[in-house]
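Peer 1: Below are the sequence and a predicted model for it; my questions follow.
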Amino acid sequence: MPMADSSSPGPAVRSVCVYCGSSNTTKPEYLDLASRFGATLAGLGIRLVYGGGAVGLMGRVAKAAHEAGGEVLGIMPRFLERREITYEAVPHRMVDTMHERKHIMFEESDAFVVLPGGIGTLEEAVEMLSWRRLDLHKKPIIFLSEDGFWTPFFMLMDHTVEANLTPASFRDGVIDAHSVAECLSALGVKAAV
């Protein structure tokens, strides 16, 4: 569990945690988005923190950031080494549990970007949303897809707002970005993309 973060969201973003899928068989457009986003972070001098894998969107975002000269930190649970295949070209920390992975990713990041992914990606993102809802942090959380991949998730969030189970003010703070440029703008980063 993170410590309460009483700082304002104003400091410059130096490190971004990216949650995303580990499937190589997903749409080529999602793999391309991950590559472009990783290279963009590197070009801006923003460190990538991610799950440590060499496969799927995870591998693409890390390889692109690394190959563009960016700083990358992977966090890999030992029990996933064979499934997600640790990307050895970048520094990584090996941990024993998913909880440790998420905690280190949280501590090492100024913001979170959620690319397309499956249930694991969603679980990691929802935990950060929950911690934010509990006022344990104020770090930006941006869902990034160019084809509306996350639209059903935002419909569910709106449903919880309409049912008076989530305050509208909380929903307003979670960004649904439809381009890399829109994501960077939400992070407060100015760049030509």
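Peer 2: Yes, it's here.
Peer 1: Please count neighbours and contacts with C-alpha atoms only from this point.
Peer 2: Fine.
Peer 1: Pull the number of nearby residues for His99.
Peer 2: 13 (other C-alpha atoms under 10 Å).
Peer 1: So what touches stretch 84-97?
Peer 2: For stretch 84-97, the surrounding residues in contact (C-alpha atoms under 8 Å, 6 or more residues apart in numbering) are 22, 52-55, 59, 66, 72-79, 101.
Peer 1: Same question for that stretch: list its buried residues.
Peer 2: 84, 86-87, 90, 92, 94 (16 or more other C-alpha atoms under 10 Å).
Peer 1: Please identify which pair of those residues lies farthest apart.
Peer 2: Greatest spatial distance in the buried residues of stretch 84-97: Glu84 and Val90, 14.5 Å, computed using C-alpha to C-alpha.
Peer 1: coming back round to it: tell me which of the buried residues of stretch 84-97 fall in strands.
Peer 2: Counting by DSSP state E, the members of the buried residues of stretch 84-97 that fall within strands are 92, 94.
Peer 1: Second structure for comparison follows:
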Amino acid sequence: MSISKFKTICVFCGSSLGKKQIYQDAAINLAKEMVLRSIDLVYGGGNIGLMGLISETVFDGGRHVLGVIPKTLMGKEIIGVTIGEVKPFVNMHQRKAEMSRHTNAFIGMCGYGTLEELFEMITWAQLGIHNKPVRLLNIDGYYNSLLFFINQAIEEGFIKPSAQHIIVSASNAKELIANSKILLQLREYYPCHEEVALKLNWNS
């Protein structure tokens, strides 16, 4: 992926702020790094919690913000004025397909909803439905246990070693976006999929 094409990041995050200030700071720092590098945002569409912090910071920085949200969650996750462009969809699958269509890479942080979205994008990468890198913002070791589990799954033969590189993690936004090694991995991400779904279109 050439640097000229790396224009948009989809951030999977939540409608909660978390108990520690460090998570809120990390969300704002991630947004600032995106603005600094002229990267637009695709996200879950809400304006509360970490979603609200990231989207507001990116939008205030002059970058385009696209929120993709199921209609049933609009009353719960949008309070007051919406941020940027908001596209409502009928269900979660359409939401993720639309997010994938509009982004160059994925970054995950937070809880159940994020994990569900994150692992679907990882699976899609493994199957060849998309060829976009997936990244974890591993704040204060938040994802250490998950990364350990993935390594264990590889050792036990349930995940192919060649699929391990789908995920790359970093402890802070600057390292994740500005680090030359990781940025090179983002731009030169080489997909390795099982070629079982290359001709499928899961946008519908």
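Peer 2: Alright, I've got the coordinates. All figures in this text were calculated on a predicted structure; none of them were measured in a lab.
Peer 1: hang on, the earlier thing: redo the buried residues of stretch 84-97 of the first structure as a markdown table? Include distance to Gly120 of the first structure.
Peer 2: As requested, the buried residues of stretch 84-97 of the first structure are exported to a markdown table (distance: C-alpha to C-alpha, whole Å):
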| residue | distance to Gly120 of the first structure |
| --- | --- |
| Glu84 | 12 |
| Thr86 | 17 |
| Tyr87 | 19 |
| Val90 | 22 |
| His92 | 19 |
| Met94 | 18 |
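Peer 1: if I line the two up, what does Arg47 of the first structure land on in the second structure?
Peer 2: In the second structure, the position corresponding to Arg47 of the first structure is occupied by Asp40, as judged by TM-score structural alignment.
Peer 1: just the strands in the second structure please.
Peer 2: According to DSSP E, the second structure carries its strands in the segments 8-12, 40-43, 65-70, 85-89, 105-108, 134-137, 167-170.
Peer 1: Turn these into a markdown table, columns for distance to Lys32 of the second structure.
Peer 2: What follows is the strands of the second structure, written out as a markdown table (distance: least, C-alpha to C-alpha, whole Å):
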| stretch | distance to Lys32 of the second structure |
| --- | --- |
| strand 8-12 | 13 |
| strand 40-43 | 11 |
| strand 65-70 | 13 |
| strand 85-89 | 19 |
| strand 105-108 | 14 |
| strand 134-137 | 14 |
| strand 167-170 | 16 |
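Peer 1: Ok, which of those strands comes nearest Lys20 of the second structure?
Peer 2: strand 134-137 (15.0 Å).
Peer 1: on average, how far is that closest one from the matching bit in the first structure?
Peer 2: Here strand 134-137 of the second structure, set against the first structure after superposition, deviates by a mean of 0.5 Å using mean C-alpha distance after the TM-score superposition for the first structure.
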